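Enquirer: coords below, sequence missing:
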């Protein structure tokens, strides 16, 4: 992928990947991320395709039926923002209960349309920690204290 591509077409491809991602896609992420891609979310900050692949592989190992639905997109040249819903199940508790995280991703595209940087924005405290036993009680208490 050496030649410049239409950024709109590249975003369509990326959205299709996120919405249809399976464990098999993890091995083929070099078609979507540059070799030195940077990735950051509330739990990780990594550089390089192998590290990005490990994050996605871990997602499929740790969660039941993880899937993204892109709900909005904003694009200006090589800068892209995707709003999304992430649905999954926990494997260790609340089995069978679907979880929902709402967030967004800021992507910067390389000239060939692959992702050069990917930063996810979502509230880990509200979306994950509050749903965990013990820690959830503490997080809800802290939230109430901060609001009073």
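Expert: Looks like it came in fine. What you see is a predicted model, and the numbers here were worked out from it, not measured in a lab.
Enquirer: make it CA atoms for all contacts and neighbour counts henceforth
Expert: Noted.
Enquirer: run through who's touching stretch 70-77.
Expert: 7-8, 15, 18-19, 80-85 (CA atoms under 8 Å, 6 or more residues apart in numbering).
Enquirer: narrow those residues to those that are buried.
Expert: 7, 15, 19, 80-85 (16 or more other CA atoms under 10 Å).
Enquirer: which strand runs longest in this protein?
Expert: Longest strand in the chain, counting residues (DSSP state E): strand 63-76.
Enquirer: would you mark the buried spots in it?
Expert: 64, 66-70.
Enquirer: next one: the one helix or strand residue 145 maps to to chain centre, how far?
Expert: Remark: residue 145 resides in helix 135-147, with elements defined by DSSP states H and E. Averaged C-alpha coordinates place helix 135-147 at 25 Å from its chain's average position (CA atoms, centre = their mean, to the nearest Å).
Enquirer: who touches the residue nearest in space to the middle of the chain in this structure?
Expert: Most central in the chain under CA atoms, centre = their mean is residue 120, positioned 5.8 Å from the mean C-alpha point. Counting by CA under 8 Å, 6+ apart, residue 120 touches 40-42, 103-106.
Enquirer: name the nearest residue to residue 110, sequence neighbours excluded.
Expert: In space, residue 110 comes closest to residue 116 once its chain neighbours are excluded; the distance is 5.5 Å by CA to CA, 6 or more residues apart in numbering.
Enquirer: use this one as the comparison:
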């Protein structure tokens, strides 16, 4: 495991407000972080994003299932475990995803996360979730 892989794994498996101090060791000052919700440019925006995420979730941690290196690119398969007070009465939920990271000088300067927003959010909202589950059943027939 490379040093940056180890830093990423340590950060995301114990994600907390205290861990936010480690962001500058993992991400470059000009980081571009993109996920299905939004994009964040620069370390200050990324820190704000993680701070908000952690203030709204009861829990949020990741398990990494594998790494694929391709030159200065790293792909990580992961599962996020989270509990949010407005989703399923704060019951624990999980979400699988993949991250594409571009590395320069042992820091990430670009990260794009790929995951299913429906599985993360929409399916857990009472009325919307029922409609999405119905649509999925219809499409799978």
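Expert: Done, it's in. As the structure is a prediction and not an experimental result, all values here were calculated from the model.
Enquirer: care to give me the TM-score?
Expert: Once the chains are overlaid, their TM-score stands at 0.90 when taken by TM-score structural alignment, normalised by the length of structure 2; 141 aligned residues with a CA RMSD of 1.7 Å.
Enquirer: related to what we said a few turns ago, the longest strand of structure 1 vs structure 2, average distance?
Expert: Taken over the aligned residues, the distance from strand 63-76 of structure 1 to structure 2 averages 1.0 Å (mean CA distance after the TM-score superposition for structure 1).
Enquirer: how far away from the center of its chain is that strand?
Expert: That offset, for strand 63-76 of structure 1, works out to 7 Å (CA atoms, centre = their mean).
Enquirer: in structure 2, which residues correspond to it?
Expert: Aligned using TM-score structural alignment, strand 63-76 of structure 1 spans residues 57-70 in structure 2.
Enquirer: counterpart of residue 117 of structure 2 in structure 1?
Expert: In structure 1, residue 117 of structure 2 lands on residue 124 (TM-score structural alignment).
Enquirer: let me fix that, I meant to ask about residue 80 of structure 2.
Expert: Using TM-score structural alignment, residue 80 of structure 2 pairs with residue 86 in structure 1.
Enquirer: and the strands in structure 2?
Expert: 27-34, 39-41, 59-70, 73-83, 93-104, 107-115.
Enquirer: angle of the last one against strand 27-34?
Expert: Counting by axes from the mean of the first three to the mean of the last three CA atoms, to 10 degrees, strand 107-115 of structure 2 points 20 degrees away from the direction of strand 27-34.
Enquirer: and strand 107-115 of structure 2, what's buried?
Expert: 107-113, 115.
Enquirer: gap between the closest residue to residue 130 of structure 2 other than its chain neighbours and residue 52 of structure 2?
Expert: Nearest residue to residue 130 of structure 2 in three dimensions, chain neighbours excluded: residue 123, at 7.1 Å (CA to CA, 6+ apart). Distance of residue 123 of structure 2 to residue 52 of structure 2, given as CA to CA, to the nearest Å: 22 Å.
Enquirer: more neighbours: these two, which one.
Expert: Neighbour comparison, residue 123 of structure 2 and residue 52: the larger count goes to residue 123, with 18 against 12 (by other CA atoms under 10 Å).
Enquirer: the more buried one reaches residue 135, doesn't it?
Expert: No - contact criterion CA atoms under 8 Å: residue 123 of structure 2 and residue 135 do not qualify, at 11.0 Å.
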